[in-house]
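**Q** I would like to see how this sequence folds:
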Amino acid sequence: MASQASTIAIAGAGSIGCYVGGCLALAGRKVVFLGRGRLVGAMRQGGLRVSDLDGRDRRIEAQAISATDDPPTALYEADIILVTVKSGATGEMAKLIAAHGRPDAVVVSLQNGVDNADRLRAGLPGRRVLTGMVMFNVVQSPDELPFRVHRASQGEVMIDDGVDGLAGLLDADGLAVEVRADMKAVQWSKLLMNLNNALVALSDLPLARQLADRRWRAILAGQIDEALAAMSSAGVAPARITGLPPSLLPKVLRLPDWLFGLLARRMLAIDAEARSSMWDDLKRGRPTEIDELQGAVIGLGKQTGIPTPINERVTALVRQAETEKRGPPGLGPDEVSAIPGKV
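**A** Predicted coordinates for the structure are as follows:
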């Protein structure tokens, strides 16, 4: 059972981890951040600033923050471990938790993709691992002091049911938490929208500007069409997590700009600062999560015999940008949509 006295470890103090952990710390929870030396150093030096598009702008002073790059220090006494590392680091984090975390600690995956909680379970046999999903966008300003994380879109955190008091412990000002009994379906539904992460990265456009352009939305719609076809063939039913049923997303995305703007106000309630984590990865020359997003669609398509040419094209372009290490390439929609007539 989780209680207000529980110690919460943020296993991966990046954009999402610092926002979630920052909101929890501001609400009086006992939080320890486990991250890379650069971000840990920034928090130790100047503290943490947590803001959002609803107007909150709060600060935690450096002396009030517990932040470390030493896994044993962060994990040893944690009652709750929130895993917020990128998908490529999930296996490594599972090993660290197995080595240094308490056997009775509750582990919650707050990661993109559909397989990370399962990977954690495989690496942590016999331990309680819950699936979670962060439904909002967070951007960071790493060169500012204090280090700033900013929630740039609406949304909540969704988690598995099963641990008494956990939702109440994690629910805080600026961080709404919802318990769901269908988290696998939620993961697949979130993946549909996350297919846009790559388009933001390839276009080098802010998310709001990119979504306001029907040509880019048409490419996203094409990717979602392929994903829905593969999911249907595999018997996967995505959950309804926005105002629209997932099956209607491609039709709405293809609407004229003016009509889309009227019907998709919640989708467009995005701060002008918002980009995508994949854009940030290309900007910093880091590997992206393309294999966990478009790659999941391509893999499911191969299993079910459903063609996925648009997702394959987008994946190839992201991998090319990863290899070139020149940052987001700034492509136009015509350069990305190399499947004439499909989008």
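
**Q** rest of the way, CA atoms for contacts and neighbours
**A** Noted.

**Q** neighbours around Pro340, how many?
**A** When neighbours are counted by other CA atoms under 10 Å, Pro340 registers 7.

**Q** Confirm that it sits in a helix.
**A** No. Assessed with DSSP: H, G, I helix; E, B strand; the rest coil, Pro340 is coil; it does not lie in a helix.

**Q** Need the three-state assignment for Leu82.
**A** Put simply, Leu82 is strand when judged by three-state DSSP.

**Q** That one: how many residues sit nearby?
**A** For Leu82, the neighbour count with other CA under 10 Å is 25.

**Q** Likewise for Arg151?
**A** Per other CA under 10 Å, the neighbour tally for Arg151 reads 27.

**Q** wouldn't it be in contact with Asp52 here?
**A** Yes. Here Arg151 lies in contact with Asp52, judged by CA atoms under 8 Å, at a distance of 4.4 Å.

**Q** All the helices of the stretch 151-300 of the chain, in order from the start?
**A** With DSSP state H, counting those that start in this stretch as the criterion, the stretch 151-300 of the chain has helices at 166-170, 183-194, 196-203, 207-211, 214-234, 249-253, 257-263, 277-283, 294-304.

**Q** Just name whatever secondary elements the first one is in contact with.
**A** By that I understand helix 166-170. strand 177-180 (3 or more CA pairs under 8 Å, 6 or more residues apart in numbering; DSSP states H and E).

**Q** How far off centre is the strand it packs on?
**A** Chain-centre distance of strand 177-180: 16 Å, with CA atoms, centre = their mean, to the nearest Å.

**Q** And stretch 74-83, by the same measure?
**A** Distance, centroid of stretch 74-83 to centroid of chain: 20 Å (CA atoms, centre = their mean).

**Q** please give me the structure for this one as well, since I'd like to look at both together:
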Amino acid sequence: MDQKIVIAGAGSIGCFVGGLLTFGGRNVTLLARPAIAEEIAAHGLTLTSLEGWSERIPPDTLDVETDPAAALADAALILVTVKSGATAEMAALIAAHAPAGAAIVILQNGLGNAGTLRSALPVHPVFAGMVSFNIVHQGSGRFHRGTSGPLVIEAGAPPLAVPHLEIVQHEDMTAVLAGKLVYNLNNALNALSGLTLREQLGDRRWRRILAAAQEEALAVFAAEGIVPWSLGKVPVQRFPRILLLPDWLFRLVSRRGVKIDATARSSMWEDLERGRRTEIEELQGAVIARAERLGLGAPVNRAIAVAVKSAEAAGKGSPRLEPTALLAAVS
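**A** Just a heads-up that it's a prediction; the model follows:
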């Protein structure tokens, strides 16, 4: 039998990638919370994408476990797809239940997950990874990919082929994850706006805030000697200038970049809508912490983080802020 692949944390990314692996004939177990397990048992998985394809995976072809011991037993490859705040907890479960030597591939946001997992799992080879696209959970087992981009995995990781997805191996995952963080600074702004990504990025006022947040992050990485990786032909270092273009010119230039469908929203928007903890500490929080260590300022990222934490505490979903509420931090 094909070696067992475990999706350690079957949320939006985990269900999408794990479902496609199952569709491709791989031996996959989804380790999921009870609510997701019940949803999959009732509906199976329907995976769709902005490219127009749709795949249906019936429930009787999916192996879903809520018990970590049962899920991780005999695993050969473990794809970690939990939110970054749950990384240490998942590491403990893998240490307790997975066979020594099972390879770990990280498909999470954030800069520090590889270090956390390597420290906790010395008998497992750990490979950093990065998901460059966005997945939204639409309910009833439906998960939609709303933006383009590849999976990027650290060179030397076990070969992995996922139907419908481009997979790229990269030698410098520090640069890759830094580049992804610069892109991901928009997650919070999209969540605060309540708009689709197209609508929000189509408004130069929101783009001004994003440009300022990215400038702060780029200054931090430059001080650390890190050159962030760029997704696509446009260098990430040029993004702030492009974001400040007039709307009509931005629309023209952005056609060369990541493709975004009309319904796409950020994962942080989904977290606020579902009353879940966001990854603001792993995104804006990472910029703030690094800036403080270097003696640099990050007032824009700090203002964004405060607004997201306030929305988390309110528990009412996206606050649907107007950009004027944050523009003062840019001045």
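
**Q** The counterpart of Ala155 of the second structure in the first structure and Ala269 of the first structure, how far apart?
**A** Here Ala155 of the second structure is matched to Asp161 in the first structure, going by TM-score structural alignment. Counting by CA to CA, to the nearest Å, the gap from Asp161 of the first structure to Ala269 of the first structure is 29 Å.

**Q** Give me the contacts around stretch 57-65 of the second structure.
**A** Residues from elsewhere that reach stretch 57-65 of the second structure (CA atoms under 8 Å, 6 or more residues apart in numbering): 19, 22-23, 28-32, 37, 40-46, 71.

**Q** nope, stretch 329-343 of the first structure is what I was after
**A** Against stretch 329-343 of the first structure from outside (CA under 8 Å, 6+ apart): 201-205, 215-216, 218-219, 221-222, 309-310, 313-314, 317, 321.

**Q** how about that stretch: buried residues?
**A** Neighbour-count burial for stretch 329-343 of the first structure flags Pro329, Leu331, Pro333, Val336, Ser337, Val343 (criterion: 16 or more other CA atoms under 10 Å).

**Q** Among the contacts of stretch 57-65 of the second structure, name the buried ones.
**A** The buried subset of the contacts of stretch 57-65 of the second structure (16+ other CA under 10 Å) comprises 19, 22-23, 28-32, 37, 40-41, 43-46, 71.

**Q** so how many other residues sit close to the counterpart of Val6 of the second structure in the first structure?
**A** In the first structure, the residue equivalent to Val6 of the second structure is Ala9, according to TM-score structural alignment. Ala9 of the first structure: 30 surrounding residues under other CA under 10 Å.

**Q** how close does the one helix or strand Ala9 of the first structure maps to sit to the second structure?
**A** Element membership for Ala9 of the first structure, per DSSP states H and E: strand 7-11. Its matched residues in the second structure lie on average 0.6 Å from strand 7-11 of the first structure after superposition (mean CA distance after the TM-score superposition for the first structure).

**Q** Alignment lookup: Gly293 of the first structure to the second structure.
**A** One correction, residue 293 of the first structure is Leu, not Gly. By TM-score structural alignment, Leu293 of the first structure lines up with Leu283.

**Q** same thing with Ala316 of the first structure?
**A** Here Ala316 of the first structure is matched to Val306 in the second structure, going by TM-score structural alignment.

**Q** tell me the SS of that match?
**A** At Val306 of the second structure, secondary structure determined by three-state DSSP is helix.

**Q** Ok, the one 5 residues further on next?
**A** In three-state terms, and counting by three-state DSSP, Ala311 of the second structure is helix.

**Q** how close does it sit to Pro319 of the second structure?
**A** Ala311 of the second structure sits at a distance of 6 Å from Pro319 of the second structure (criterion: CA to CA).

**Q** hey, what's in contact with both of these two?
**A** Leu192.
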